[in-house]
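Enquirer: Okay, here's the prediction I keep looking at, along with the sequence it came from:
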Amino acid sequence: MTEKVLVRVDGRELSLSNLTKVLYPAGGFTKAEVIDYYTRIAPVMLSHLHGRPLTVKRFPNGVERQSFFEKNAPAHTPKWVRKVTLPVPGSTMNREKIDFAVVDDLPTLVYYANLAAIEFHVPMWRVGVEGDPLPPDTLVFDLDPGAPATIVECCRVAVLLRDELERDGLECHPKTSGNKGMQLYARWDRGPGTADYAKGLAQRLEGAHPLVTSVMARKVRPGRVFIDWSQNNPAKTTVAPYSMRANSLPTVSTPLLWDEVEKCDEPGRLVFTASEVLARVEEHGDLFGPSGSAP
């Protein structure tokens, strides 16, 4: 029999289930602990989800078992969860439109955590009050190291990117991906064209630094850092700040201090688990605040 617990979250009633199920077997991390993490991180995470159509990666039986991406809000989604209907050209499910959920509040975040939605992914644009897509408000660079390169080399490239962005009047903020790479975000108020701008900057750095490639082809990436500028395509999403990741341990996509980036000399220095991220937020607050605050 499925164990269920009724709780009230900010005035909303939710039924939480299978709280003792272990979702991270290597660390014994349970579904209850996943929900607890998202509840406690919500004060800083919600501003980065606010207004953004949600894609989740769900792991009903834990990170070592089958998973699936979900864009369309489930049929059983409570009526109080905000949803927006948006076109999805090229959908693999042959759908013309999808009803996306939007995580604007704590009850919605807890609802999805209870679905074993371990990973939260969002685009670099938001929807307006009526659900209409707005121009991009964020520029993102996804740095992916090709072995034997690691996040150490990603940090070197991040500093190069930061300096170029500053010359263009853009302030950026780093975070780990929670996997092997990292991302840089910058607030963007220059209308459409983020992908073209990001591609041009990536190509400029590629021409000046042998460590960098702007090409996705695997054959050119060993020992180099691929600057994935294509994440700025409106149809794509990137893992949200403070989202957990489905690794052996409950790692998190973690905002960083530039001092940590500049001094990184071994990959393990920039691996943070859920409990460590909660402690970091208590110490530093939201390191992503300047580029991620809701409008």
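Expert: Received the coordinates, thanks.
Enquirer: use CA for all of it now, contacts and neighbours both
Expert: OK.
Enquirer: Which residues does the longest helix along the chain contact?
Expert: Across the chain, the longest stretch assigned as helix under DSSP state H is helix 31-49. Here helix 31-49 makes contact (C-alpha atoms under 8 Å, 6 or more residues apart in numbering) with 18-23, 102-106, 109-110, 113-114, 116, 118, 122, 240-242, 274-275, 278, 285-286, 292-294.
Enquirer: Can you tell me how far Asn72 is from Cys172?
Expert: 31 Å (C-alpha to C-alpha, to the nearest Å).
Enquirer: which of the two has more neighbours?
Expert: Cys172 (24 against 18; other C-alpha atoms under 10 Å).
Enquirer: ok, and here's another one to check against it:
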Amino acid sequence: MTPITEVDGRRIALTNLEKVLYPATGTTKGELLHYCASVADQLLAHLRDRPVSFLRFPDGPEGQLFFTKNPPPGTPSWVNTAEVPRSDDKGARQVVVSDLAALMWAANLVVEFHTPQWRADAPARADRLVLDLDPGAPASVVECCAVAVWLRDRLAADGLPAYAKTSGSKGLHLLSPLEPTPSEQVSAYAKTLAREAEAALPGLVTHKMAKALRPGKVFVDFSQNAAAKTTATPYTVRAKDRPTVSAPVSWAEVEACAAPDDLTFLIGDIGVRLERDGDLLAPLMDPEGAGRLP
């Protein structure tokens, strides 16, 4: 029998709770769902009002992975959706995860959550800038941290505060809250920053995606500011060999990072961090702190 759980008055079938999703750590689907419930307040704050894309991995990271923007088959009628623009001008709908019931329904599908830099009521008007720092081996998150500090100071020179989170993979994401700004303007500004970083740190940074340019360097990926692109949502679990989380980190942690494990966080690490620090990315949601592009 499939257990039916009631969440905020909604009946949700939670399936295969004993299934091991991460063989490296023995982490089960039930533990994954428990994690999502335990960080629901913070995760929902970052998902709220944003159309969500799902990277689904129902058989674990070693099984089939598929990325979907469309509401999955069987999406309950009570799960909110929003119309979003598409390049074919036909428009489409995407899920908006608005409450705990919708979060647990989505988590039961076994997903990474990915969101754009804009809200559903203002498509292609970004309220945050993102820079994805992606290391090419043998570079690691340690080199990303050095680049992040340079970019933080460069953003500050333009009056923009910056906040950091791990990607949950190998790199680091920098986020800056903005007054709503057309995505193409944010993209152009982010590309300028990436080029400036490469000019200032030529042995460490590339702003070009070409694999041949990336060994030992940090690729400053500005492309996720495009309206059609998405970034891993803060607190989402990633489909990696271990249940790593895209976790907010302090600038003190970034500056002190000496080894990749210093900034690798699993689902069991996040509760303690939240108790100690609260949500380090909460300022992203404060309109008073939003910056304006120069």
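Expert: Received the coordinates, thanks. Note that the structure is predicted; figures quoted are calculated from it, not measured.
Enquirer: out of the contacts of helix 31-49 of the first structure, which are buried?
Expert: 18-19, 21-23, 102-106, 109-110, 113-114, 116, 118, 122, 240-242, 274, 278, 286, 292-294 (16 or more other C-alpha atoms under 10 Å).
Enquirer: Among the residues you listed, name the ones in helices.
Expert: Using DSSP H, those in helices are 106, 109-110, 113-114, 274, 278, 292.
Enquirer: ok, of these, which one's closest to Gly27 of the first structure?
Expert: Ala274 (11.6 Å; C-alpha to C-alpha).
Enquirer: Check the alignment and tell me where that closest one lands in the second structure.
Expert: Using TM-score structural alignment, the partner of Ala274 of the first structure in the second structure is Ile267.
Enquirer: isn't its match right up against Thr244?
Expert: Yes: with contact defined as C-alpha atoms under 8 Å, Ile267 of the second structure counts as touching Thr244 (6.4 Å).
Enquirer: which residues do the two both contact?
Expert: Val237.
Enquirer: in the second structure, what residues pair with the longest helix of the first structure?
Expert: Counting by TM-score structural alignment, helix 31-49 of the first structure corresponds to 29-47 in the second structure.
Enquirer: Over to stretch 73-82 of the first structure?
Expert: Counting by TM-score structural alignment, stretch 73-82 of the first structure corresponds to 71-80 in the second structure.
Enquirer: Can you name the residues in contact with the matching stretch?
Expert: 81, 93-98, 102.
Enquirer: How about stretch 214-224 of the second structure?
Expert: 116, 130-139, 143-144, 147, 187, 190-191, 194, 203-209, 229-231.
Enquirer: what's the answer for stretch 196-212 of the second structure, then?
Expert: 143, 147, 150-151, 191, 194-195, 213-214, 216-221.
Enquirer: Can you flag which of the residues you listed belong to helices?
Expert: 143, 147, 150-151, 191, 194-195.
Enquirer: Max pairwise distance over those: which two?
Expert: Glu143 and Lys191 (19.6 Å).
Enquirer: More neighbours: which of the two?
Expert: Glu143 (25 against 20).
Enquirer: Alignment lookup: that one to the first structure.
Expert: Match for Glu143 of the second structure (TM-score structural alignment): Glu153.
Enquirer: Endpoint to endpoint, stretch 212-231 of the second structure covers what distance?
Expert: Per C-alpha to C-alpha, stretch 212-231 of the second structure runs 24 Å from first to last residue.
Enquirer: How far does that stretch sit from its chain's centre?
Expert: A distance of 14 Å separates the centroid of the chain from that of stretch 212-231 of the second structure, by C-alpha atoms, centre = their mean, to the nearest Å.
Enquirer: Can you check which part of the first structure that stretch sits on?
Expert: So stretch 212-231 of the second structure sits over residues 219-238 in the first structure, by TM-score structural alignment.
Enquirer: Buried residues, the matching stretch. List them.
Expert: Applying 16+ other C-alpha under 10 Å to stretch 219-238 of the first structure flags 221, 223-232, 234, 237-238 as buried.
Enquirer: In terms of helices and strands, where is the equivalent of Asp259 of the first structure over in the second structure?
Expert: Matched across to the second structure, Asp259 of the first structure falls on Ala252, judged by TM-score structural alignment. Element membership for Ala252 of the second structure, per DSSP states H and E: helix 251-256.
Enquirer: Please point out which parts of that helix sit buried.
Expert: In helix 251-256 of the second structure, counting by 16+ other C-alpha under 10 Å, buried: 251, 254.
Enquirer: Quick check: the lengthiest strand in the first structure compared with the second structure, mean distance?
Expert: Taking DSSP state E as the criterion, the first structure has its longest strand at strand 138-145. With mean C-alpha distance after the TM-score superposition for the first structure, strand 138-145 of the first structure departs from the second structure by a mean of 0.4 Å once superposed.
Enquirer: Check which helices and strands that strand is in contact with.
Expert: helix 151-167, strand 182-187, helix 194-208, strand 225-228 (3 or more C-alpha pairs under 8 Å, 6 or more residues apart in numbering; DSSP states H and E).
Enquirer: one more time with 6 Å, if that's ok
Expert: Applying 3 or more C-alpha pairs under 6 Å, 6 or more residues apart in numbering; DSSP states H and E, one finds that strand 138-145 of the first structure contacts strand 182-187, strand 225-228.
Enquirer: okay if I get those strands as a markdown table plus distance to Leu54 of the first structure?
Expert: As requested, these are exported to a markdown table (distance: least, C-alpha to C-alpha, whole Å):
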| stretch | distance to Leu54 of the first structure |
| --- | --- |
| strand 182-187 | 18 |
| strand 225-228 | 21 |
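Enquirer: quick one: contacts for Leu287 of the first structure?
Expert: Pro255 (C-alpha atoms under 6 Å, 6 or more residues apart in numbering).
Enquirer: Show me what it lines up with in the second structure.
Expert: Under TM-score structural alignment, Leu287 of the first structure pairs with Leu280 in the second structure.
Enquirer: With Thr108 of the first structure instead?
Expert: Matched to the second structure by TM-score structural alignment, Thr108 of the first structure sits across from Ala102.
Enquirer: Just give the nearest non-adjacent residue to its match, would you?
Expert: Leaving aside its sequence neighbours, Ala102 of the second structure sits nearest to Val79 (C-alpha to C-alpha, 6 or more residues apart in numbering; 5.8 Å).
Enquirer: Next: Thr81 of the second structure.
Expert: Val95 (4.3 Å).
Enquirer: correct me, but Pro133 of the first structure touches Trp125?
Expert: No: with contacts counted by C-alpha atoms under 6 Å, Pro133 of the first structure stays clear of Trp125, the gap being 7.3 Å.
Enquirer: Of those two, which one has the most company?
Expert: Per other C-alpha under 10 Å, whichever of Pro133 of the first structure and Trp125 has more neighbours is Trp125, with 21 against 17.
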